[in-house]
Structures are given as structure tokens and as C-alpha cells.
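Chemist: Following is a predicted model, sequence given first.
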Amino acid sequence: MKRTALVSAVLLGTLMSSCKKETKTTTPPPAGGTLGTLTAENYGFDGGRSGKFSSTKAGFTQQSAAGVSTFMISAIRDGGSESITIVLLHAVKDTGVYQIGSDYDNGGIEIMKDYTKPGDLTQTYSTDNDGNTMHGGGEIRITKVDGSNVEGTFYAVGFNSAGKESFAEQGSFKGTISK
């Protein structure tokens, strides 16, 4: 429960600071005008399929505070209000595979139906939550790290406060980590 609260606090802070960074940028974005991309070939909520998730303005951050390092990707679907946030509770320096979910202590993935309603827990689906018959979980695979550039893949199954399921399949990300 403490880990879920920590991840939720970090996610909310990042989403709020990401919005501020978009309106008050002091450093120009890399060529192409964005920090990175995140896609999921298939995603959905509550037993339905929503199609492809695509964000061309995903934010990549890596921070350390109080002896804890955190790597995070925050993405809002282009033209929509759905979001996917990936958190690893350590610095990303090399390639590797990270299992996530309520049985692991590596971080997690949250998929939101509407990122503008962070207080509505029925809108937030987390890999740290479990459903009635399944555990939440997934995998984050870092396939390339080159300086501050990172690439990888992911998949996730998460549940909201009512035990309803969300999923993201065949996910990929590529971006530049800001510090």
C-alpha cells in the first residue's frame, strides 16, 4: 500500500509538472519538437478495446531524492484524455527486463481513462492493483540506453478501485531523458 501511495504521488507530481513544462519551457526540445514517443498497438478499458494508443509528446525523466532513484515516462494519447505512465523505482543505466505488479517492488504502470480526473480512482488502472480473479502486472523491457536516449517495450494489465481491468499490449517507447 505504501508503494502504491508513493507511485501515485510521484505520478501526480509528474503529470502536474509535465503540464507546467509544456507551457514554460526554458530548454528547447530536441529535433522534431518532442521529448519522445510512446505507443501501444492495442489498449482498452473494462473489457473493451480502444484501439491504438499513440503519444508523440511523451515526457521522460530520471530523478534521485532521499536515496531513491526513479525513472518515469508520462504520455497522454494524442487528441485524447487517456494516459499511460511508467515508473521504475531505480535509475535506468543499462538494458534489462523488469517484471512489475503487486508481487514485485520495481515500480508500476498506470493507465488512466481521463488524466484530468486524478482523484477519481475508477479512472485510474494500476498494475499494483488486483482484480477478482487476476493479479495486475506486466513487463518493462529497456532495449537500448545511449547517454540520455532510451528505448524499450512494455505491456500491462491493471485494475481500478472497482476491480475493473485495463490493458496495454505491444507497447513501445523511445525518448530523451530530461533530468
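Modeler: Looks like it came in fine. Note that the structure is a prediction, hence the values are computed from the model and not measured. Residues are numbered from 1 along each chain as shown.

Chemist: Only C-alpha atoms from now on, for both contacts and neighbour counts.
Modeler: Noted.

Chemist: The spatially most central residue of the chain and residue 133, how far apart?
Modeler: In the chain, the centroid-proximal residue (Cα atoms, centre = their mean) is residue 85; its distance is 1.7 Å. Here the distance between residue 85 and residue 133 works out to 24 Å (Cα to Cα, to the nearest Å).

Chemist: cool, residue 152 as well?
Modeler: The value you get for residue 152 to residue 133, if Cα to Cα is used, is 29 Å.

Chemist: more crowded one of those two?
Modeler: Remark: of residue 152 and residue 133, residue 152 carries more neighbours, 19 against 6, as counted by other Cα atoms under 10 Å.

Chemist: Please tell me how far the more buried one sits from residue 160.
Modeler: 25 Å.

Chemist: do residue 100 as well
Modeler: Taking Cα to Cα as the criterion, residue 100 is separated from residue 160 by 16 Å.

Chemist: Take this one as well and set it beside the first:
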Amino acid sequence: MKKLKSAILLALIVATTGFSSCKKDSNGNTSGKGAATVKASLYGFDGTSGTTFSSTAAGIVKVGNMLTITAIKEGSKESITIVLQNVTGTGTFGLLQDNSAGHGAILSKDYTQPADGTLNYSTSLPSPTGVKGGGEVKITTLTSTTAEGTFYIVGHNSAGKDGFVENGTFSGKVN
């Protein structure tokens, strides 16, 4: 779990750096890093009904065989971060708690407070009843320049509350 937390922290740093280096041209279009979208039709925390999640300035970063997908919900500080290890092509990657591959995800109510365990819902934490966090990522396209796929996530915070994403999609430029 410590290895996963380190990888996710590194991914957040890389993604934040990517977002901060985005540039807008005179027409307001984003160029360079962050040229990806992440959407979900159901997304929520703490037993609430699902709402939508949309980010049109998301980041997909591949360093070696580690692929990170990070998105900040438009108009909020909520975010989704997915870290996949040993990605060499398309396929299905499980996010089940304590998976041997080291894959994981964090849903955050406030990405500016990564150390607050009550605001961050991880696939590496169980619920109070022992239900494991998890989910799945299906990468349907992966080239040196583009990626796309689908995902769902169930995470828990340090207080044992649930966060979830269903019907998630990602697509865009790989940095």
C-alpha cells in the first residue's frame, strides 16, 4: 500500500505540473499538456446519489510503463486520479485493493488537500465492514500519442465512507 501511495503522489505531482504548463491560444483553446477529457455519468461520495463528472483539461501521462490519468472536475476541486503500472498496450487493468500489479485510484473532494484522509477515497482502503475498494480500467486505444478507454472505481476514505465513479471514459493526448 505504501508503494501505491508513493506512485499516486508522484502521479499527482506529474499531473499538476502538466496542468500548470498548459497554454491557451488567442482563441482560448488549450494546447500542449492536458489535452484530454474524462467524463462519468455517475459520480458521488458518502452515499449520495450520483451526479456527472466532466473534465476537458485532464492529463494522461505515460512515464516508462506507468500510465496516469488525472482529471479535475470542471468548476470544483474534486478530482479523479488513476495509476496503472506495467502498461505496455491495450487491455483490462483491475483496481482491486492490494492487487499485485500496484494499480490504484483516488477520488478526491479537494485535490489541494492530499493528506486529509477524509477528503480522499482510495481503492487501497477497505470500508468498515471489510468491503474492498476496487474497479477496473479498460484501455481500448494506446499509442505513443493517444489513449482512450473506460473505467469504474469504488474507493473508501479514512472514515470508511464510500466514493464511486461509474460509466467513466477517458480520451486524449498522451504526454
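Modeler: Thanks, I have the structure now. Predicted, not measured: the structure shown is a model, and the values here were computed from it.

Chemist: that older thread, helix, strand, or coil at the counterpart of the residue nearest to the centre of the first structure in the second structure?
Modeler: Applying TM-score structural alignment, one finds that residue 85 of the first structure aligns to residue 81 in the second structure. Assigned with DSSP: H, G, I helix; E, B strand; the rest coil, residue 81 of the second structure falls in the strand class.

Chemist: what sits against the residue mapped onto residue 126 of the second structure from the first structure?
Modeler: Pairing criterion TM-score structural alignment: the partner of residue 126 of the second structure within the first structure is identified as residue 130. With Cα atoms under 8 Å, 6 or more residues apart in numbering as the criterion, the residues that contact residue 130 of the first structure are 102, 136, 158, 159, 163.

Chemist: Which ones among the residues you listed map onto helices?
Modeler: Secondary structure from DSSP state H places none of the contacts of residue 130 of the first structure in helices.

Chemist: Just the ones of those in strands?
Modeler: For these, membership in strands holds for 158, 159, with DSSP state E as the criterion.

Chemist: And the contacts of residue 130 of the first structure, which is closest to residue 49 of the first structure?
Modeler: Residue 49 of the first structure lies nearest to residue 158 out of the contacts of residue 130 of the first structure, by Cα to Cα, at 14.2 Å.

Chemist: Now name the helix or strand holding residue 117 of the first structure.
Modeler: Assigned by DSSP states H and E, residue 117 of the first structure belongs to no helix or strand.

Chemist: give me the number of residues near it?
Modeler: Around residue 117 of the first structure there are 13 other residues, counting by other Cα under 10 Å.

Chemist: Give me the distance from stretch 34-53 of the second structure to the chain's centre.
Modeler: The chain centre lies 11 Å from the centre of stretch 34-53 of the second structure; the measure is Cα atoms, centre = their mean, to the nearest Å.

Chemist: An error on my part: the question was meant for stretch 84-93 of the second structure.
Modeler: The gap between where stretch 84-93 of the second structure is centred and where its chain is centred comes out at 14 Å by Cα atoms, centre = their mean.

Chemist: end to end, how far does it reach?
Modeler: For stretch 84-93 of the second structure, the first-to-last residue distance is 7 Å (Cα to Cα).

Chemist: likewise stretch 44-55 of the first structure?
Modeler: From the first residue to the last, stretch 44-55 of the first structure extends over 15 Å; the measure is Cα to Cα.

Chemist: cool, stretch 127-135 of the first structure as well?
Modeler: 8 Å.

Chemist: buried set for it?
Modeler: Burial within stretch 127-135 of the first structure, assessed by neighbour count using 16 or more other Cα atoms under 10 Å, is assigned to 127, 128, 129, 130, 131, 135.

Chemist: quick one, strands of the second structure?
Modeler: Under the criterion DSSP E, strands of the second structure are mapped to 23-24, 30-31, 36-45, 51-63, 66-72, 79-84, 91-94, 104-108, 120-122, 134-142, 146-156, 162-173.

Chemist: could I get the ones you listed as TSV with distance to residue 6 of the second structure?
Modeler: Formatted as TSV, the entries for the strands of the second structure read as follows, by distance: least, Cα to Cα, whole Å:
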stretch	distance to residue 6 of the second structure
strand 23-24	29
strand 30-31	29
strand 36-45	23
strand 51-63	15
strand 66-72	13
strand 79-84	11
strand 91-94	19
strand 104-108	11
strand 120-122	13
strand 134-142	18
strand 146-156	17
strand 162-173	21
